[in-house]
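Novice: I would like to see how this sequence folds:
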Amino acid sequence: MDPEAFRSTLTDLALGNVMAAAARDYQKEVIAQEQAQASSSVPGEIDLDELMNDPELEKLHADRIAALKKEAEKRQVLERKGHGEYREVTEGEFLGEVTGSKKVICHFHHREFVRCKIVDKHLKLLAPKYFETKFIRVDAENAPFFVTKLAIKTLPCVILFRDGVATERLVGFQDLGGRDDFSTKVLENWLLKKGIIVPAKGQNEDEDDMVAPRSLRSSTNANSDSD
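Specialist: Okay, here's the model as predicted:
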């Protein structure tokens, strides 16, 4: 073989080896970069010890515990006052009951009146739902003094008390559509409008349900008590 041709062949082979090696190195570098990017996209592990020692998180936790404790204590106080259930009270107990709670709903009833039993049914359902308001009933026949003082002429008569003062009253079913078959929601809406019951925090209420039907009329001032 011609010496020049031989050297040319060796040069070509050497150059080919260099290019092949360069290609392999480039491929390795590309793979390494892809692996680095993939590993960097994976979130790092959360240090639970560091998270638990976070002052802000500890404060939020402490505040939440304090709020729950306060709410539980408040509920216990209201339970001792008879909240959460619909109860019968005597004439002798009446004054202490209406002055002992901020908001009280009292139904003056007659044992044999059908409409009084209808009111009883609805108030019994509402009492545990609105825990911050006290729900009681008084037998009008056995409470002549307060029937006279409160000028109760017609039964059923539901009187709303705020801080011991009678502020509103519902006489008969006039403001509930004038029908015996009204739903609990109708009475509930009337009480909500008067502000004597307030939904608890987190209690879901459909906005449409909060508005009484258009056919209902608000109670008139003639049916209201004042101090």
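
Novice: every contact and neighbour count from this point should use C-alpha atoms.
Specialist: OK.

Novice: which parts of this protein are helices?
Specialist: Listed in chain order, the helices of the chain (DSSP state H) span 3-41, 48-52, 55-80, 91-99, 114-126, 144-149, 184-194.

Novice: mind putting these in JSON lines, mean neighbour count and distance to Cys157 included?
Specialist: Shown next, in JSON lines, are those (neighbours: other Cα atoms under 10 Å; distance: least, Cα to Cα, whole Å):
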{"stretch": "helix 3-41", "mean neighbour count": "11", "distance to Cys157": "70"}
{"stretch": "helix 48-52", "mean neighbour count": "10", "distance to Cys157": "57"}
{"stretch": "helix 55-80", "mean neighbour count": "12", "distance to Cys157": "25"}
{"stretch": "helix 91-99", "mean neighbour count": "15", "distance to Cys157": "15"}
{"stretch": "helix 114-126", "mean neighbour count": "17", "distance to Cys157": "8"}
{"stretch": "helix 144-149", "mean neighbour count": "13", "distance to Cys157": "10"}
{"stretch": "helix 184-194", "mean neighbour count": "18", "distance to Cys157": "13"}
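
Novice: Leu155: which of those is closest?
Specialist: With respect to Leu155, and counting by Cα to Cα, the nearest of the helices of the chain is helix 114-126 at 7.1 Å.

Novice: can you list the helices of the chain in JSON lines and add distance to Leu170?
Specialist: Below are these laid out as JSON lines (distance: least, Cα to Cα, whole Å):
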{"stretch": "helix 3-41", "distance to Leu170": "67"}
{"stretch": "helix 48-52", "distance to Leu170": "55"}
{"stretch": "helix 55-80", "distance to Leu170": "25"}
{"stretch": "helix 91-99", "distance to Leu170": "17"}
{"stretch": "helix 114-126", "distance to Leu170": "11"}
{"stretch": "helix 144-149", "distance to Leu170": "15"}
{"stretch": "helix 184-194", "distance to Leu170": "9"}
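
Novice: this one next, for a side-by-side:
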Amino acid sequence: MDPDSVKSTLSTLAFGNVMAAAARDYQKEVLSKDKAQTSSSVNVDFDLDELMDDPELEKLHADRIAALKKETEKRQELKKHGHGEYREITEGDFLGEVTGSEKVICHFYHREFYRCKIMDKHLKSLAPRHFDTKFVKLDAENAPFFVTKLGIKTLPCVILFRKGIATDRLVGFQDLGGKDDFSTKTLETYLLKKGIIKENKPDDDDDERDYDNGRRAVRSSAHSDSDSD
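Specialist: The predicted structure is shown next:
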């Protein structure tokens, strides 16, 4: 046999032996992993069975269910009082609305004022995200008694009420940067500092796109409304 041919054959056989050995090692490794995973799965099932019989765990579960039920009932009750949306009220409704909830934000506005429309857009965006606070608006032209009583001279004027008492007010946009293109986030931060709304939890519904598009969308919409009047 040709020496080169012998060398080639031996080389092929050696390569084949190496591949066969590698295949065996790989098979052992796979079987070992499968066995470990099976063992782990059994242990997990066993631990879960033990936990399900744990009185402390059952109590935690029951407490969580009770808390969720209480929160749902609270939201339903708040919704009955007009929370969760930005609503128009009348002068006749005013006292009942601001005394009927612990925290109320009331926007005194004029239908034809461009800046009042800007404020409308932002408050409408915030109302569903801050369910504990009631958001309402009142046409200043149709509420002369309360406009005089509250000393309202400049619009938009947003008055913050706690237990029926006016605790603070936001007049125009001076505290929001003094410009028309302030963001919803800017207004939200202002209201948070005043304590009239509370900060949402990380898992609460908080659509950041409203903030990102706030300046452009609010201004565009307000202009559109103005043109159509």
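
Novice: drop the TM-score for these two in here.
Specialist: Remark: TM-score between the superposed chains equals 0.69 [TM-score structural alignment, normalised by the length of the first structure]; 170 aligned residues with a Cα RMSD of 2.3 Å.

Novice: looking at the helices of the first structure, which is closest to Val165 of the first structure?
Specialist: Closest to Val165 of the first structure of the helices of the first structure, according to Cα to Cα: helix 91-99, at 8.0 Å.

Novice: next, the mean deviation of that closest one compared to the second structure.
Specialist: Overlaying the second structure shows helix 91-99 of the first structure at a mean distance of 0.4 Å from the equivalent residues (mean Cα distance after the TM-score superposition for the first structure).

Novice: now do that helix: distance to the chain's middle.
Specialist: Distance of helix 91-99 of the first structure from its chain centroid, counting by Cα atoms, centre = their mean, to the nearest Å, is 31 Å.

Novice: hmm, back to that, closest one to Gly172 of the first structure among the helices of the first structure?
Specialist: Checking the helices of the first structure against Gly172 of the first structure by Cα to Cα gives helix 114-126 as the closest, at 7.8 Å.

Novice: quick one: list the elements packing against that closest one.
Specialist: helix 184-194 (3 or more Cα pairs under 8 Å, 6 or more residues apart in numbering; DSSP states H and E).

Novice: centre-most residue in the first structure?
Specialist: Nearest to the geometric centre of the first structure sits Gly202, at 1.3 Å (Cα atoms, centre = their mean).

Novice: picking up where we left off before, right, and the helices of the first structure - which one's nearest His107 of the first structure?
Specialist: Of all the helices of the first structure, it is helix 114-126 that lies closest to His107 of the first structure, at 8.0 Å by Cα to Cα.

Novice: quick one, that closest one and helix 184-194 angle?
Specialist: On the basis of axes from the mean of the first three to the mean of the last three Cα atoms, to 10 degrees, helix 114-126 of the first structure is oriented at 70 degrees to helix 184-194.

Novice: mind reading off the mean deviation between helix 114-126 of the first structure and the second structure?
Specialist: When the second structure is superposed, helix 114-126 of the first structure averages 0.3 Å from its matched positions, counting by mean Cα distance after the TM-score superposition for the first structure.

Novice: list of residues touching that helix?
Specialist: Helix 114-126 of the first structure has contacts (Cα atoms under 8 Å, 6 or more residues apart in numbering) with 85-86, 109-111, 135, 155-156, 172, 180, 183-184, 187-188.

Novice: ok, and the most crowded of those?
Specialist: Within the contacts of helix 114-126 of the first structure, most neighbours by other Cα atoms under 10 Å means Phe135, with 27 neighbours.

Novice: and Gly178 of the first structure, how close does it get to Gly172 of the first structure?
Specialist: According to Cα to Cα, to the nearest Å, Gly178 of the first structure and Gly172 of the first structure sit 8 Å apart.

Novice: tell me the residues that contact both of the two, please.
Specialist: What both Gly178 of the first structure and Gly172 touch, as defined by Cα under 8 Å, 6+ apart, is an empty set.

Novice: distance of Glu56 of the second structure from Ala62 of the second structure?
Specialist: Glu56 of the second structure is 10 Å from Ala62 of the second structure, where distance means Cα to Cα.

Novice: next: Thr184 of the second structure.
Specialist: From Thr184 of the second structure to Ala62 of the second structure the distance is 38 Å (Cα to Cα).

Novice: Phe108 of the second structure too?
Specialist: Using Cα to Cα, Phe108 of the second structure is found at 45 Å from Ala62 of the second structure.

Novice: then Glu141 of the second structure?
Specialist: Between Glu141 of the second structure and Ala62 of the second structure the computed distance is 53 Å (Cα to Cα).

Novice: with Gln27 of the second structure instead?
Specialist: Distance from Gln27 of the second structure to Ala62 of the second structure, counting by Cα to Cα: 48 Å.

Novice: got it, and Thr38 of the second structure?
Specialist: Between Thr38 of the second structure and Ala62 of the second structure the computed distance is 32 Å (Cα to Cα).

Novice: for Ala217 of the second structure, same thing?
Specialist: Relative to Ala62 of the second structure, Ala217 of the second structure is positioned 45 Å away (Cα to Cα).

Novice: equivalent analysis for Lys198 of the second structure, please.
Specialist: Distance of Lys198 of the second structure to Ala62 of the second structure, computed by Cα to Cα: 27 Å.

Novice: just Asn43 of the second structure next, same as before
Specialist: Separation of Asn43 of the second structure from Ala62 of the second structure (Cα to Cα): 26 Å.
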